[in-house]
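Asker: Quick one, what's the 3D model for this:
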Amino acid sequence: MKLFDRDRLFGWLRSVGSVDWANQLETLTHERFTAASHGDLPRWQQAWAALPKPAKFEMHAISDAVQVIGELSETELVEVRERLMEFHPWRKGPFQILGTTIDTEWRSNLKWDRLASAFDFTGKSVLDIGCGNGYYGWRMLAAGAQWVVGCDPTWLSIMQFEVLRKYADADERHFILPLKDTDLPPNPHRFDVVCSMGVLYHRTSPIDHLQTLASALKSDGELVLETLIVDSEHATVLVPADRYAKMRNVWFLPSLSMLRIWLQRTGFEEVCVVSDALTRVSEQRGTRWMRFESLVDFLDPSDCSRTLEGYPAPRRALLTARRR
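Answerer: You can find the predicted model right below:
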């Protein structure tokens, strides 16, 4: 398995008729990988190369943790744990890799359970914007997706994905590109499903983001959207004056009514709310695999219904919709 190899992906895109889009995407991806200059990248690459590979191994993503199963010596088991810790912090998961359980900050399996109970990925081609380290992509593939293409510009997330990809089946159908949605060449109309989970509120123009998602979908394609919202019966938007839950890059928190309007205005219909709930510390918390601040540190210690800045505590909605 060659690090950062995406040839099979571009070959598939060309085979289904997206030749121009594949060519543009390949050029841009090659440029990003070639120009990668993150200071920790050499260390991560060394850790990736040092991960042992058993003579026989299997990868599964049908339980809460995405698992890599294989037999290693006691010395190799210790080596795996040490090498995996090089990729700290692990935010999305959980994973179980060759005897090491990675208890990630987010118990992403809980969000997956909410989504999987309401959505069928069987036979679908999926574009996952802001995919993180690919946890959801592995779950989608195991749930029957045909192909999963993720986009995320964060080098640590890409390297964590490469750790799992090292043990993936030779029939690769899950890839992550080092790109933002704003980097994508326009109007592919290629995918059956487009996912945007935890991205919308980071965009200075949520309408542009939703239009990008719509343009990536085939006619009648399906959207999976998860975002922070504000709890209100009215069509309103919360715009933080500065930070929200210590985050500078949170711009717009719409109510569900406003979010429906945005979706309708950008070409979606059949909007369905799958879930709408406060984020709990049982779902997002610090662990030894993510030792930095987490949700509990972002809330008012005297009133957990408010952020430190006095705004309503994080509330997330998961919706599906269909492109007209």
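Asker: contacts and neighbour counts: CA atoms only from here.
Answerer: Fine.
Asker: From S37, how far off is E222?
Answerer: From E222 across to S37, the span is 36 Å (C-alpha to C-alpha, to the nearest Å).
Asker: who's more crowded, these two?
Answerer: Neighbour tally, E222 and S37, criterion other C-alpha atoms under 10 Å: the higher count belongs to E222, 27 against 11.
Asker: Just the buried positions in the helix or strand where that one lies, please.
Answerer: Per DSSP states H and E: E222 is located in strand 217-229. Buried residues in strand 217-229, counting neighbours by 16 or more other C-alpha atoms under 10 Å, are found at 217-218, 221-229.
Asker: packing partners for that strand?
Answerer: Helices and strands touching strand 217-229, by 3 or more C-alpha pairs under 8 Å, 6 or more residues apart in numbering; DSSP states H and E, are strand 191-197, strand 253-254, strand 315-323.
Asker: Which neighbouring elements make contact with the shortest one?
Answerer: Counting contacts by 3+ C-alpha pairs under 8 Å, 6+ apart, strand 253-254 is packed against strand 217-229, strand 237-238.
Asker: any chance of the ones you listed in CSV, with distance to E172 too?
Answerer: Output for those, formatted as CSV (distance: least, C-alpha to C-alpha, whole Å):
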stretch, distance to E172
strand 217-229, 22
strand 237-238, 41
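Asker: Break down the protein into its helices, ranges please.
Answerer: 7-15, 19-34, 41-50, 74-85, 108-116, 135-142, 155-165, 206-216, 256-265, 295-298 (DSSP state H).
Asker: residues touching P94, list them.
Answerer: By C-alpha atoms under 8 Å, 6 or more residues apart in numbering, the residues touching P94 are 64-66, 101-104, 106-109, 135.
Asker: rewinding a little: can you redo the buried residues of strand 217-229 as JSON lines with distance to E162?
Answerer: Shown next, in JSON lines, are the buried residues of strand 217-229 (distance: C-alpha to C-alpha, whole Å):
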{"residue": "L217", "distance to E162": "26"}
{"residue": "K218", "distance to E162": "29"}
{"residue": "G221", "distance to E162": "29"}
{"residue": "E222", "distance to E162": "28"}
{"residue": "L223", "distance to E162": "26"}
{"residue": "V224", "distance to E162": "24"}
{"residue": "L225", "distance to E162": "25"}
{"residue": "E226", "distance to E162": "25"}
{"residue": "T227", "distance to E162": "26"}
{"residue": "L228", "distance to E162": "29"}
{"residue": "I229", "distance to E162": "32"}
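Asker: ok, so of these, who is nearest K92?
Answerer: Nearest to K92 among the buried residues of strand 217-229 is E226, at 14.9 Å by C-alpha to C-alpha.
Asker: what residue lies at the spatial centre of the protein?
Answerer: The chain has C131 as the residue nearest its centroid, 2.1 Å off, counting by C-alpha atoms, centre = their mean.
Asker: Check the gap between that one and V250 for me.
Answerer: 18 Å.
Asker: Second input sequence below; structure requested for side-by-side comparison:
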Amino acid sequence: MIDYSRLYRDLGDTPLKDWLADLPAALERRLTDARRHGDLPRWQACLEQLPDLLPGTLELQQAVRIGLAGDLPTDQQQALGVALQGLHPWRKGPFELFGVHIDTEWRSDWKWDRIAPHFDLQGKRVLDVGCGNGYHMWRMWQDGASMVIGVDPNLLFLTQFQAIRRYLPEAPVWQLPFTLEELPEPSGGFDTVFSMGVLYHRRSPLDHLLQLKACLRPGGELVLETLVIEGDEQQCLIPEDRYAQMRNVWFLPSVAMLERFLRRCGYTDVRCVDVNRTSQNEQRSTGWMRFQSLPDFLDPGNPLLTCEGYPAPLRATLLATRP
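Answerer: Below you'll find the model as predicted:
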């Protein structure tokens, strides 16, 4: 598992220093419990198979590319590919490690390119809630963040993050295996908080927005991306059972209703900066995510509907400020 000692040291010089009263013990309990996960030994074995390589090049645009100044020998590249395939499925990306291209289910770079022009991360302490395997955290660091901390309880995603971080050990980018609800409250120490693809999985969306707000310093900014529907401020979809084959989807509000949610939670300067219908090129099955994906979840006769008959995925990104 990850050695968090440098994170603790770095937190001591920030407004997040009081977090150290609770975070180390909570992490130790979580990691002790995680060691009982049945797949963890297999995933850890894949990490151990990764070759020891010193990056000669680094590019954090589109695909997160880590490479050598020259070509990697074929046998090492094959061994690297086998080890990384052992961490299937790869959902967020893309990544490229020493010539091995990880063609993830999501073209997460497309989302980042749409939303990144709307905020400034230079010198900011950033929290990414529901960070997955950390793809967007590397992009946040590239865009100037001084520290990026992600939270996601999925241990496979944590292992994938470890695989990338193995070759970027000095980066101020960290992943904590918690849900936001499990995370010891960081007492308003973050300049920017992201919640992307999380809100619709929460049974109580207002509670989620209030928890995000508590993580922000006064004047800090929330970046919220979630599924929405078209309509006025009275419109909200609550699926009867599944939505696009997902069981844990609870609320899909209109953008206007979502803006009202944020204002009722005390946010100011609420604005929508992007609305995008997810295409079958942005989310699809690949050799690195071989299960069903978006094309399988839509009505085969009408791609504007899900297979359950609901409006197909439409995603909005909103910004808001903690006063």
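Asker: Superposed, what's their TM-score?
Answerer: The TM-score (TM-score structural alignment, normalised by the length of the second structure) is 0.96; 320 aligned residues with a C-alpha RMSD of 1.3 Å.
Asker: give the contact list for the counterpart of the residue nearest to the centre of the first structure in the second structure.
Answerer: For C131 of the first structure, the aligned position in the second structure is C131, judged by TM-score structural alignment. Going by C-alpha under 8 Å, 6+ apart, C131 of the second structure touches 137, 150-152, 196.
Asker: Tell me the buried residues within these.
Answerer: Using 16+ other C-alpha under 10 Å, the buried ones in these are 137, 150-152, 196.
Asker: What is the nearest of the residues you listed to W174 of the second structure?
Answerer: Nearest member of those to W174 of the second structure, counting by C-alpha to C-alpha, is G150, at 6.2 Å.
Asker: Not counting residues beside it along the chain, what's closest to L299 of the first structure?
Answerer: T307 (4.2 Å; C-alpha to C-alpha, 6 or more residues apart in numbering).
Asker: That neighbour: neighbour count?
Answerer: Neighbour tally, T307 of the first structure, other C-alpha under 10 Å: 22.
Asker: isn't it right next to A313, touching?
Answerer: Yes: contact criterion C-alpha atoms under 8 Å: T307 of the first structure and A313 qualify, at 5.1 Å.
Asker: Can you measure across stretch 93-105 of the second structure, start residue to end residue?
Answerer: One end of stretch 93-105 of the second structure sits 8 Å from the other (C-alpha to C-alpha).
Asker: got it, and stretch 97-116 of the second structure?
Answerer: With C-alpha to C-alpha as the measure, stretch 97-116 of the second structure spans 24 Å from end to end.
Asker: which residues touch I149 of the second structure?
Answerer: Contacts of I149 of the second structure (C-alpha under 8 Å, 6+ apart): 126-128, 137, 173-176.
Asker: could those residues be laid out in JSON lines, adding distance to E185 of the second structure?
Answerer: JSON lines is the format used below for these (distance: C-alpha to C-alpha, whole Å):
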{"residue": "V126", "distance to E185 of the second structure": "14"}
{"residue": "L127", "distance to E185 of the second structure": "12"}
{"residue": "D128", "distance to E185 of the second structure": "14"}
{"residue": "M137", "distance to E185 of the second structure": "20"}
{"residue": "V173", "distance to E185 of the second structure": "19"}
{"residue": "W174", "distance to E185 of the second structure": "16"}
{"residue": "Q175", "distance to E185 of the second structure": "15"}
{"residue": "L176", "distance to E185 of the second structure": "13"}
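Asker: Check those residues against Q235 of the second structure and report the nearest one.
Answerer: D128 (28.0 Å).
Asker: Map A116 of the second structure across to the first structure for me.
Answerer: Applying TM-score structural alignment, one finds that A116 of the second structure aligns to A116 in the first structure.
Asker: Against L177 of the first structure, how distant is its match?
Answerer: Where L177 of the first structure is concerned, A116 of the first structure sits at a distance of 24 Å (C-alpha to C-alpha).
Asker: next one: R285 of the first structure
Answerer: Remark: distance between R285 of the first structure and L177 of the first structure (C-alpha to C-alpha) = 27 Å.
Asker: Buried ones in stretch 68-85 of the first structure, by neighbour count?
Answerer: Of the residues in stretch 68-85 of the first structure, those with enough neighbours to count as buried (16+ other C-alpha under 10 Å) are 68-70, 72, 76-77, 79-81, 83-84.
Asker: Among the residues you listed, which one sits closest to W48 of the first structure?
Answerer: Closest to W48 of the first structure out of the buried residues of stretch 68-85 of the first structure is R83 (7.4 Å), distances taken as C-alpha to C-alpha.
Asker: Who are the contact partners of the closest one?
Answerer: By C-alpha under 8 Å, 6+ apart, R83 of the first structure lies in contact with 47-48, 50-51.
Asker: Report the buried members of those.
Answerer: Buried among those by 16+ other C-alpha under 10 Å: 47-48, 51.
Asker: would a markdown table of the residues you listed with distance to D5 of the first structure be doable?
Answerer: A markdown table is the format used below for those (distance: C-alpha to C-alpha, whole Å):
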| residue | distance to D5 of the first structure |
| --- | --- |
| A47 | 18 |
| W48 | 14 |
| L51 | 18 |
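Asker: Please identify which of these is nearest to V237 of the first structure.
Answerer: Taking these together and measuring to V237 of the first structure by C-alpha to C-alpha, the closest member is W48, at 43.2 Å.
Asker: Next one: that closest one relative to R14 of the first structure, how far apart?
Answerer: For W48 of the first structure, the distance to R14 of the first structure (C-alpha to C-alpha) stands at 30 Å.
Asker: Do I have it right that L206 of the second structure meets R260?
Answerer: No: with contact defined as C-alpha under 8 Å, L206 of the second structure and R260 do not form a contacting pair (10.4 Å).
Asker: May I see the buried residues of stretch 110-129 of the second structure?
Answerer: Neighbour-count burial for stretch 110-129 of the second structure flags 111-112, 115, 121, 124-129 (criterion: 16+ other C-alpha under 10 Å).
Asker: how about JSON lines for those, with distance to A21 of the second structure added?
Answerer: Conversion of these to JSON lines gives the following (distance: C-alpha to C-alpha, whole Å):
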{"residue": "K111", "distance to A21 of the second structure": "36"}
{"residue": "W112", "distance to A21 of the second structure": "34"}
{"residue": "I115", "distance to A21 of the second structure": "35"}
{"residue": "L121", "distance to A21 of the second structure": "27"}
{"residue": "K124", "distance to A21 of the second structure": "22"}
{"residue": "R125", "distance to A21 of the second structure": "19"}
{"residue": "V126", "distance to A21 of the second structure": "20"}
{"residue": "L127", "distance to A21 of the second structure": "18"}
{"residue": "D128", "distance to A21 of the second structure": "21"}
{"residue": "V129", "distance to A21 of the second structure": "21"}
